[in-house]
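Engineer: Build me a structure from this.
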Amino acid sequence: MDSARKTQVSLQPTAFKGRGSASYVPGRYAVTTAHGEDDGWGSVYVDDGTSARPETQVTEETARSIISRNDSPDIAFGQSINPYRGCEHGCVYCFARPSHAYLELSPGLDFETRLFAKVNAAERLQNELARPGYRCAPIALGINTDSYQPIERRFRITRGVMEVLDACSHPFSLITKNASIVRDVELLASMAKRGLVSVYFSVTTLDNQLSAKMEPRASAPHSRLKAMRTLAEAGVPVGVMVAPTIPMINDGELEHILAAAHEAGARAAGYVVLRLPHELKQVWREWLQLHYPDRAAHVMSLIQQMSGGKDYDSRFGQRMRGEGPFAQLIAQRFQKAWRRHGFGRLPALDTSRFVAPRKPTPQLELF
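Structural biologist: All right, here's what the predicted structure looks like:
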């Protein structure tokens, strides 16, 4: 780690304004880690609001490939695109945080401050779709990152990717916490008329104060609902994901979120319980102790009850829904509210319209 990073390592986790994580939790592949040692003069950090706040750094990178594929039996999509690595939204519960460990960076503060923009994403996508062996299947846009996180306003990588998909009539879905998606409402509406797109909004809470602590740079809950309504009125199929559902933190809002989302135009709904893979366990525990020390032990006890006595159960199927009485109660409450509001499924995306783009060649580019 460089010296600037070392000066930001706290003796105790510290809540930074606008950040979800409280420290540079070491990644599991880190070669070296830094630990602050106070020399008696308070030189490691000052807990008076004047301590340095980690700034967002964005590195432009050239991706060698852009479509990721998976065969997990409990995931509904087979291929996805992530225009960025890391996510400035800073959601403390994000299951993708541990992916930053592959970069020898912290799944804690680095995940939300050390970002990477795949500036050639649209070009790579066009090349990959033009391959003779490519078979069209819906693409999920933004899974390990939010495609509409704040830096999208500057880089417009998501917009470029969608324009490629639009040009060749390739279907895709996306999920976001950012109301800035309304920037592209006309493009989304045009593709929706051809059955090429569906959008899910992740709404974790309707409480602005909780949202500011838990997902500090995501759009406020009411802004997401407003964006949901805008897209629905434009003819874009929209759904809502109450994800993650966390015992004693936001699970009490489950029915209220579903009601608000349905009123805003959502016609499909789902939920996922909190997942704590790898380093996320420490990130989450630090956050709990900082913001809810009075109930931290109870929250973790319920999480472990849903995870076979562990912080996290990675088994397919179990990892999304949990097990035990509390998990069953959440499932029953969700199903009851789902039926009461008349939620269903969003229309299937149409793969029959796909026309492979022309692969650029030096000779053809002369004309």
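
Engineer: CA atoms for contacts and neighbours, from now on please.
Structural biologist: Will do.

Engineer: Please, where are all the helices along the chain?
Structural biologist: In the chain, the helices defined using DSSP state H lie at 3-6, 109-113, 121-129, 152-155, 157-167, 185-193, 208-214, 221-233, 254-263, 280-291, 296-305, 318-321, 324-341.

Engineer: For residue 57, which non-adjacent residue is closest in space?
Structural biologist: residue 114 (5.1 Å; CA to CA, 6 or more residues apart in numbering).

Engineer: Touching, residue 247 and residue 301? I think so.
Structural biologist: No - using CA atoms under 8 Å, residue 247 is not in contact with residue 301, being 9.4 Å away.

Engineer: Let's see this one next, to set against the first:
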Amino acid sequence: MQEKNRRPGPLRGRGASHNPPNRYHTVHREPVCGEPEEDDHPKSSPETRLAPDASRSVLSSNDSPDVGPGLSVNPYRGCEHGCVYCFARPTHAYLDLSPGIDFETRIFYKEHSPELLQKELSRPSYRCQPLALGINTDAYQPAEGSLGLTRKILEVLEAMRHPVTLITKSSLVERDIDILRALARQNLVHVFLSITTLDAELARRLEPRAATPQRRLRTIEALSQADIPTGVMVAPVIPVLTEPETEQILSEARTAGARTAGYVLLRLPLELADLFERWLEEHVPEKKRAILAAIREFHGGKLYDSRFGARMRGTGVRADLLEQRFGLQVRRLAFPGLPPLRTDLFVPPFPTKPAKKSAPLFPGFA
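Structural biologist: Predicted coordinates for the structure are as follows:
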């Protein structure tokens, strides 16, 4: 018999099991001793709800020294993949929602994103640079299967001969091999598959609605066989939990055809720390203390260090060792690298304005 004050367990098919309070709300509800937390902990997995997003622009600029300056476009807000560690979860607070279950069940789609992108890239002042597609939330999450916004965006970029990079955890990217191959022939695309673990059971709990690790490896193989420049991102590296798999992930990805590799350390900004600690309690309680201690070792005693240069790699001896291990395996496996993306082929369809009719020098004479 479940005790009244016992927290409900994980939800089937969801990464989060509750909705932590929105940091912008001035009033938070806290249960009293012995009161169940039903408001924030649904008894069963809620259905996914899609809603249109009325954004008037789709291009986002980035000046982070961690990833370099550039532009990105995200056709979706929220992500049904449900990765419990997703650094984008706190952005759902901007929508007056929770970064927990809301993030993976309340999905907003920018239905006019292809048209808006074409308009923004057609401005005479625009200067071509590689565009990151789906860098915040996955552009190939389940909703893409029916909405097709990412494919339409790729069609716009192909018509304009615009360079693009994309990263995904979904095998749905194979649907667009025809467009990606056409872009690749002109050195206009790089595709990355993100792999966190090779353990299918662990992946099912960490990232419940993403493709299985083995399926992602087959996607790397399919893209590579189509001559599409493909890499692997070991992301995120979770100390103690997935960190020991780093070398094996690189090896499997290289065998599948990956030409380059990168990694990102687990990030726990804002509400994400609470979500991840709760996940540890529910799924790997025997490892929770060791994992949190290791995370703090990477971040100078804190669960998260937001400083540029530290947030994605960590600092200290343990961070240095991870970087050395990663670099050694990349060299051992002889990743050849990706060809540089071209920007000189860009052909924007600048809007044409009708020529003004000249006024006659002398009225009455045409």
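
Engineer: ok, back up a step: looking at the alignment, what corresponds to the residue nearest to residue 57 of the first structure in the second structure?
Structural biologist: Using TM-score structural alignment, the partner of residue 114 of the first structure in the second structure is residue 106.

Engineer: these two touch, right, that match and residue 76?
Structural biologist: No - the pair residue 106 of the second structure / residue 76 is not scored as a contact, 10.5 Å apart, by CA under 8 Å.

Engineer: neighbour-wise, which of the two wins?
Structural biologist: The residue with more neighbours, out of residue 106 of the second structure and residue 76, is residue 76; 26 against 20, by other CA atoms under 10 Å.

Engineer: Residue in the first structure paired with that one?
Structural biologist: Checking with TM-score structural alignment, residue 76 of the second structure has residue 84 as its match.

Engineer: which residues does residue 60 of the first structure contact?
Structural biologist: Residues near residue 60 of the first structure by CA atoms under 8 Å, 6 or more residues apart in numbering: 116-119.

Engineer: circling back to that earlier point, out of residue 247 and residue 301 of the first structure, which sits in the busier spot?
Structural biologist: Between residue 247 of the first structure and residue 301, residue 247 has the larger neighbour count (other CA under 10 Å), namely 20 against 16.

Engineer: Look up how far residue 44 of the first structure lies from residue 348 of the first structure.
Structural biologist: Counting by CA to CA, to the nearest Å, the gap from residue 348 of the first structure to residue 44 of the first structure is 55 Å.

Engineer: Mind checking which of these two has more residues around it?
Structural biologist: Just comparing residue 348 of the first structure and residue 44: by other CA under 10 Å the higher neighbour count belongs to residue 44, 20 against 12.

Engineer: For burial, what's the neighbour tally of the residue nearest to that one when sequence neighbours are not counted?
Structural biologist: Sequence neighbours aside, residue 38 is the residue nearest to residue 44 of the first structure in space, at 5.6 Å (criterion: CA to CA, 6+ apart). Using other CA under 10 Å, the number of residues around residue 38 of the first structure comes to 12.

Engineer: separation between residue 38 of the first structure and residue 354 of the first structure?
Structural biologist: 61 Å.

Engineer: Next, the contact list for the residue in the first structure that residue 225 of the second structure lines up against, please.
Structural biologist: Alignment of residue 225 of the second structure against the first structure is given by TM-score structural alignment, with residue 233 as its counterpart. Counting by CA under 8 Å, 6+ apart, residue 233 of the first structure touches residue 265.

Engineer: And for residue 62 of the first structure?
Structural biologist: 118-121.

Engineer: got the angle for the longest strand anywhere in the first structure vs helix 324-341?
Structural biologist: Among the segments of the first structure that qualify as a strand by DSSP state E, the longest is strand 238-245. Here the directions of strand 238-245 of the first structure and helix 324-341 differ by 160 degrees (axes from the mean of the first three to the mean of the last three CA atoms, to 10 degrees).

Engineer: what's the burial count for residue 334 of the second structure?
Structural biologist: 12.

Engineer: again with residue 321 of the second structure
Structural biologist: Other residues lying near residue 321 of the second structure total 11 when counted by other CA under 10 Å.

Engineer: Quick one: map it onto the first structure.
Structural biologist: By TM-score structural alignment, residue 321 of the second structure lines up with residue 329.

Engineer: for residue 229 of the second structure, what are its contacts?
Structural biologist: With contact taken as CA under 8 Å, 6+ apart, residue 229 of the second structure is in contact with 184, 189-191, 223, 258-259, 338-339.

Engineer: and if we set it to 7 Å?
Structural biologist: Shown in contact with residue 229 of the second structure (CA atoms under 7 Å, 6 or more residues apart in numbering): 184, 190-191, 259, 338.

Engineer: Farthest-apart pair in the residues you listed, please.
Structural biologist: With CA to CA as the measure, no two of the contacts of residue 229 of the second structure lie farther apart than 184 and 259, at 13.8 Å.

Engineer: now the residue lying closest to residue 105 of the second structure once chain neighbours are set aside: how far from residue 148 of the second structure?
Structural biologist: Spatial nearest neighbour of residue 105 of the second structure, excluding adjacent residues (CA to CA, 6+ apart): residue 48 at 4.2 Å. Counting by CA to CA, the gap between residue 48 of the second structure and residue 148 of the second structure amounts to 17 Å.

Engineer: Give me the distance between the counterpart of residue 86 of the second structure in the first structure and residue 283 of the first structure.
Structural biologist: Here residue 86 of the second structure is matched to residue 94 in the first structure, going by TM-score structural alignment. In this view, residue 94 of the first structure and residue 283 of the first structure are 10 Å apart by CA to CA.
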